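[1] Return a 3D structure for these sequence lines:
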Amino acid sequence: MLELRAITAGYGGPAPVVRNASLTVEPGRALGLLGPSGCGKSTLARVAALLHRPDAGTVIVDGDPVTRWRHSAPRSRRTAFGVVFQQPRMSADPRLRLTDLIAEPLRATGRRDETSARIAELVPTVGLTPDLLNRRPHEVSDGQLQRACLARALVLRPRWLICDEMTAMLDASTTAALVAAVEDYRAATGAGLLAVGHDQVLLDRWCDETVHWTDVAPAR
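    Below you'll find the predicted structure:
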């Protein structure tokens, strides 16, 4: 179980970006979080993925409260999360070939020996072709780069997926392909999913349940 209880979070400004937000993602279930741009969804998604320490509130993973964040978190907990961000060009090192981009988490966790097998397994799963792997981000489309970013998120076989506006910049066919790849992974592994977005039709079709931001973080 992934639980966020009464989360307040910001970036040091006079007012928090997120105030008193709570939600629960169950193993094997897909939860959609719907809300307008600028409401704080991405900040809450980063808290859920242990990438941003909240100012107040508690994140609970499998019954244990989280006390350490980002790279200070235990490796087993840190690697239990796979994250796909809205803007692939902001989350990809422009110097890396796509094959190295996908392999980043394996190399960072000392699992280089798994690289070839995992890339061979994931590339067709996310809809990439082998000829793209030696290209760098500026040499591929947004959709192709986002496919590589999804493969990077899956490479460590996470138990929780956080997809923050993953398809917001993509065409309908690429959106369908990426959602299908996520759902195939979840069906095979039982991973839980938090899908953040502003497209209610997409979230309703994709997720087991969709909750609105005003229900997650009610105004006070």
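[2] alpha carbons only for contacts and neighbour counts from here, please
    Fine.
[3] ok, the nearest residue in space to residue 170 that is not next to it in sequence - contacts?
    Leaving aside its chain neighbours, residue 170 sits nearest to residue 143 (6.1 Å; criterion: C-alpha to C-alpha, 6 or more residues apart in numbering). Contacts were defined as C-alpha atoms under 8 Å, 6 or more residues apart in numbering; by that measure residue 143 touches 170, 171, 174.
[4] can you count the residues close to the second one?
    This means residue 171. 11 (other C-alpha atoms under 10 Å).
[5] That one: what's its closest spatial neighbour, skipping adjacent residues?
    Nearest to residue 171 is residue 143, by C-alpha to C-alpha, 6+ apart, at 8.0 Å.
[6] what secondary structure does that neighbour sit in?
    Following DSSP: H, G, I helix; E, B strand; the rest coil, the label given to residue 143 is helix.
[7] Helices of this structure, start to end?
    Assigned by DSSP state H, the helices in the chain fall at 41-48, 75-78, 88-91, 98-108, 115-126, 142-154, 172-189, 200-206, 213-216.
[8] most tightly surrounded among those helices?
    helix 142-154 (a mean of 25; mean count of other C-alpha atoms under 10 Å).
[9] Relative to residue 157, which of the contacts of residue 143 is nearest.
    residue 174 (22.1 Å; C-alpha to C-alpha).
[10] want to put them side by side, so please do this one too:
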Amino acid sequence: MLRVREITVRYGRRTVLDRLSFELPPGGVLGLGGPSGCGKSTLARVLAMMLRPAAGSLSVDGVEVRGWRQRAPRGLRTRVALLYQQPRLAVDPKLRLSEIIGEPLAAAGRPDRERVAALAGEVGLTGDLLTRRPHEVSDGQLQRACLARALTLEPGYLICDEMTTMLDASTQAHLVAVVNAYRDSTGAGVLAISHDQVLLDRWADSRAELSGAGSPPGTPSPSPAPRWRS
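    Below is the predicted model:
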């Protein structure tokens, strides 16, 4: 269980998330909607242990997170994987797609070409694409590589932050199918963040929404923080 309790996040004087609590169980897909600026991506970064909240707690399978970013134990960090909205901002432009997919394995000191090739095939990348760099492939192909990278270490929870934005319908459907197949085979929990209500209706087992969007982070005047609504 991925459990959030009373999480509060602030950017300067603005409270972005205010005492947010919810649970993401293994094996399910929770859809999260809400207007732009309401804190969905901020929440994703907290869940991935990339952003330390001002208050509250996060626990993964009963273990409370006490360190953030590189201070979080590797075993805990790898239990949660984050798939970003903009793949070009999430990769090293100098790496080939095969290297992007294999990054987590290389960081863990156990490179595995066979696993990289298998994952590439699952997400629909052909062998010739694996030798290319990000500027040589489409957004959809790069996002496929990012999904493969997110699944490399078999996380127990997958946070999909607008992963299908600006992708064509066939690529969207394929990525969702890959995530669903992974969930079915491993029992992983999935948080599907999207502004696409039709996608969430079709994909999610249950739905929630962040409401109360305000001005963007860094705006001097405070605005009401979003609340969780089921």
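[11] before we move on, back to that, so what corresponds to the residue nearest to residue 171 of structure 1 in structure 2?
    Aligned counterpart of residue 143 of structure 1 in structure 2: residue 140 (TM-score structural alignment).
[12] Okay, that match and residue 166 of structure 2: tell me how far apart.
    Distance, residue 140 of structure 2 to residue 166 of structure 2, using C-alpha to C-alpha, to the nearest Å: 9 Å.
[13] wouldn't residue 137 of structure 1 be in contact with residue 90 here?
    No. Distance between residue 137 of structure 1 and residue 90: 10.4 Å, which falls outside the contact criterion (C-alpha atoms under 8 Å).
[14] residue contacts, residue 132 of structure 1?
    98, 140.
[15] I'd like to know how far the equivalent of it over in structure 2 sits from residue 176 of structure 2.
    For residue 132 of structure 1, the aligned position in structure 2 is residue 129, judged by TM-score structural alignment. According to C-alpha to C-alpha, residue 129 of structure 2 stands 21 Å off from residue 176 of structure 2.
[16] and if you look at residue 69 of structure 2?
    Taken as C-alpha to C-alpha, the span from residue 69 of structure 2 to residue 176 of structure 2 is 27 Å.
[17] Over to residue 124 of structure 2?
    12 Å.
[18] Over to residue 8 of structure 2?
    Distance from residue 8 of structure 2 to residue 176 of structure 2, by C-alpha to C-alpha: 30 Å.
[19] just residue 146 of structure 2 next, same as before
    Using C-alpha to C-alpha, one obtains 13 Å as the distance from residue 146 of structure 2 to residue 176 of structure 2.
[20] same thing with residue 187 of structure 2?
    To residue 176 of structure 2, residue 187 of structure 2 is 15 Å away according to C-alpha to C-alpha.
[21] try residue 151 of structure 2
    13 Å.
[22] mind listing what the nearest residue to residue 150 of structure 1 once chain neighbours are set aside touches?
    Using C-alpha to C-alpha, 6+ apart and skipping the chain neighbours, the partner closest in space to residue 150 of structure 1 is residue 84 (6.0 Å). By C-alpha under 8 Å, 6+ apart, the residues touching residue 84 of structure 1 are 149, 150, 153, 161, 162, 163, 164, 166.
[23] so who does the first one touch?
    When the contact criterion is C-alpha under 8 Å, 6+ apart, the partners of residue 149 of structure 1 are 84, 88, 92, 101, 102.
[24] one more time with 10 Å
    83-85, 87-89, 91-92, 98, 101-102, 126, 143, 155, 166 (C-alpha atoms under 10 Å, 6 or more residues apart in numbering).
[25] how close does it get to residue 101 of structure 1?
    Computed as C-alpha to C-alpha, the residue 149 of structure 1 to residue 101 of structure 1 distance reads 8 Å.
[26] Touching both of these two, which residues are there?
    residue 92.
[27] what residue of structure 1 takes the place of residue 165 of structure 2?
    In structure 1, residue 165 of structure 2 lands on residue 168 (TM-score structural alignment).
[28] The residue lying closest to that match once chain neighbours are set aside: how many residues sit nearby?
    Take residue 168 of structure 1 and drop its neighbours on the chain: the residue closest to it by C-alpha to C-alpha, 6+ apart is residue 86, 6.5 Å away. Neighbour count of residue 86 of structure 1, defined by other C-alpha under 10 Å: 20.
[29] For residue 8 of structure 1, which residues are in contact?
    Contacts for residue 8 of structure 1 (C-alpha under 10 Å, 6+ apart) come out as 15-22, 43-44, 47, 53-58, 217.
[30] Per the alignment, residue 121 of structure 1 pairs with which residue of structure 2?
    Aligned counterpart of residue 121 of structure 1 in structure 2: residue 118 (TM-score structural alignment).
[31] Pretty sure that match sits against residue 148.
    Yes. Look at residue 118 of structure 2 against residue 148 with C-alpha atoms under 10 Å: they come within range, at 9.3 Å.
[32] and residue 62 of structure 2, how many residues sit next to it?
    Neighbour count of residue 62 of structure 2, defined by other C-alpha under 10 Å: 10.
[33] mind checking what residue 177 of structure 1 lines up with in structure 2?
    Residue 177 of structure 1 maps onto residue 174 in structure 2, by TM-score structural alignment.
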